[in-house]
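[1] Build me a model from this:
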Amino acid sequence: MAWDVFSIIGTIAFAISGAIVAMEEEYDLFGVYLLGIVTAFGGGAVRNTLIGVPVSALWEQETMFQIALISITIVFIFPQNLLKHWHRWGNFFDAIGLSAFAIQGALFAVRLDLPISAAIVAAVLTGSGGGIIRDLLAGRKPLVLREEVYAVWAAIAGVIVGLGLFKQDIWLYVIFVSMTALRVLSYMRNWRLPLKSLRNNNSLK
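    Below you'll find the model as predicted:
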């Protein structure tokens, strides 16, 4: 049950995120749908490639594709209702997608009896892979490559799920809510990872 719930939540959140970024960049109708789909399923495709699952397995998710297309269509038809609140809620949608897909990715690795390292990688790639592809296609610096805390939360979720500390669905939902809240809080409080800049290093001149 938790697997399906996280799949649906992540798909909707990232499809909406990709579609809105595309409209912000003034992409046409095709570009909006393309970026929305790539954002929703890009992370899963990268994950499957690295852990040995055929990428073609994505095409078996017909229901998820339909959900993504419906979400993108709603955003495209009623953009003003969402865009005017996007700067307030945009990072919230991204946090939801990150959390849902990170847990789903870790569960995917656990189902295949892969080691905890694979669960962590699957969590990070599933949670942030779609967003990375979205930002690159939109000509933006990916969130995961900035100094703000982002993929770290996905890695922590991967550790928890990979160790099998909480196997019941209710605990997975608790992890989801906690991870989403921490991601939003890290954005609002401007939490940063250590940063070393070489731009002003005179010794390099």
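
[2] from here on, contacts and neighbour counts on C-alpha atoms
    Fine.

[3] What helices and strands are in contact with the longest helix along the chain?
    Counting by DSSP state H, the longest helix found in the chain is helix 86-111. With contacts taken as 3 or more C-alpha pairs under 8 Å, 6 or more residues apart in numbering; DSSP states H and E, helix 86-111 sits against helix 2-24, helix 29-51, helix 116-137, helix 151-162, helix 169-188.

[4] one more to line up against the first:
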Amino acid sequence: MDFSLKDIAELAAKPENIVIAIEVLGLVAFAASGAIAALKKDLDPIGCFIVGAVAGIGGGTVRDLILGRNVFWLHDKYLYSLNICFLTSLVFYIFGKRLARRENIVNWFDAVGLSLFAVQGYMIGIETSGSVEIAVLMGVLTGCGGGFLRDICLTRQPFIFRGEFYASAALAGLFVLWLTSMPILSGIVVFAIRACTIKWHWRFK
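    Below you'll find the predicted structure:
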């Protein structure tokens, strides 16, 4: 079957396809953050895989349990979400040891994951509940949950407890999403705030 550019654009613009695209990119970003953080702690390959998977699927798992949805990665065809996390962790375990020495590298991958998953969580929350308040809560939970669980596994202080603009960055981006209904703009806002926090050490205190 032939598709025109218009057909492809319309297909890509469907909310369910946007959610899937965000999910895949977010899984890669968070799994990479987990794998690199594990490398910094000198974990073995199994530890690297586990931390990468926890970071990738953790926030979405908690979200789905709270909303009473089927846990997304348990119902993926071929378990693609879990496999993405494992493959990403494997790649970074093999090739990322030099990258792991760079300062703030975990923070940058985490910022990408946060910006993507906060938007995805909001979109799923609004579709499931119809409530903006619940959607915002699910967006923050989905965005922050994986990083929180990753840091707990590695006995690191979670970003959300460091006085940085983290959950607040997600809230700001989701406020933009509520006002504009523009997921891309929302994600950019979240990432921009986190980028400024990483680069210039923005804090509440």
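
[5] most packed of the helices and strands packed on helix 86-111 of structure 1?
    With neighbours taken as mean count of other C-alpha atoms under 10 Å, those reach their highest mean count in helix 116-137, at a mean of 26.

[6] Superpose on structure 2 and give me the mean offset of it.
    In the superposition against structure 2, helix 116-137 of structure 1 averages 0.7 Å from its aligned positions (mean C-alpha distance after the TM-score superposition for structure 1).

[7] Give the aligned range of that helix in structure 2.
    Under TM-score structural alignment, helix 116-137 of structure 1 corresponds to residues 132-153 of structure 2.

[8] roughly how far is that stretch from the heart of the chain?
    9 Å (C-alpha atoms, centre = their mean, to the nearest Å).

[9] do the same with stretch 194-201 of structure 2
    Distance, stretch centre to chain centre, for stretch 194-201 of structure 2: 18 Å (C-alpha atoms, centre = their mean).

[10] Quick one: the residues in structure 1 that it pairs up with.
    Against structure 1, stretch 194-201 of structure 2 falls on residues 183-190 (TM-score structural alignment).

[11] Show me what that stretch is in contact with.
    The contact list for stretch 183-190 of structure 1 (C-alpha atoms under 8 Å, 6 or more residues apart in numbering) reads Asn91, Phe92, Ala95, Glu148, Val149, Tyr150, Trp153, Arg192.

[12] re the thing from before, for my notes, please list the helices and strands packed on helix 86-111 of structure 1 in JSON lines and give distance to Ala106 of structure 1 for each entry.
    Listed next are those as JSON lines, based on distance: least, C-alpha to C-alpha, whole Å:
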{"stretch": "helix 2-24", "distance to Ala106 of structure 1": "10"}
{"stretch": "helix 29-51", "distance to Ala106 of structure 1": "10"}
{"stretch": "helix 116-137", "distance to Ala106 of structure 1": "4"}
{"stretch": "helix 151-162", "distance to Ala106 of structure 1": "5"}
{"stretch": "helix 169-188", "distance to Ala106 of structure 1": "11"}
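
[13] out of those, nearest to Ser99 of structure 1?
    Distance to Ser99 of structure 1, taken as C-alpha to C-alpha, is lowest for helix 169-188 among those, at 5.6 Å.

[14] Fine by me, we can end here.
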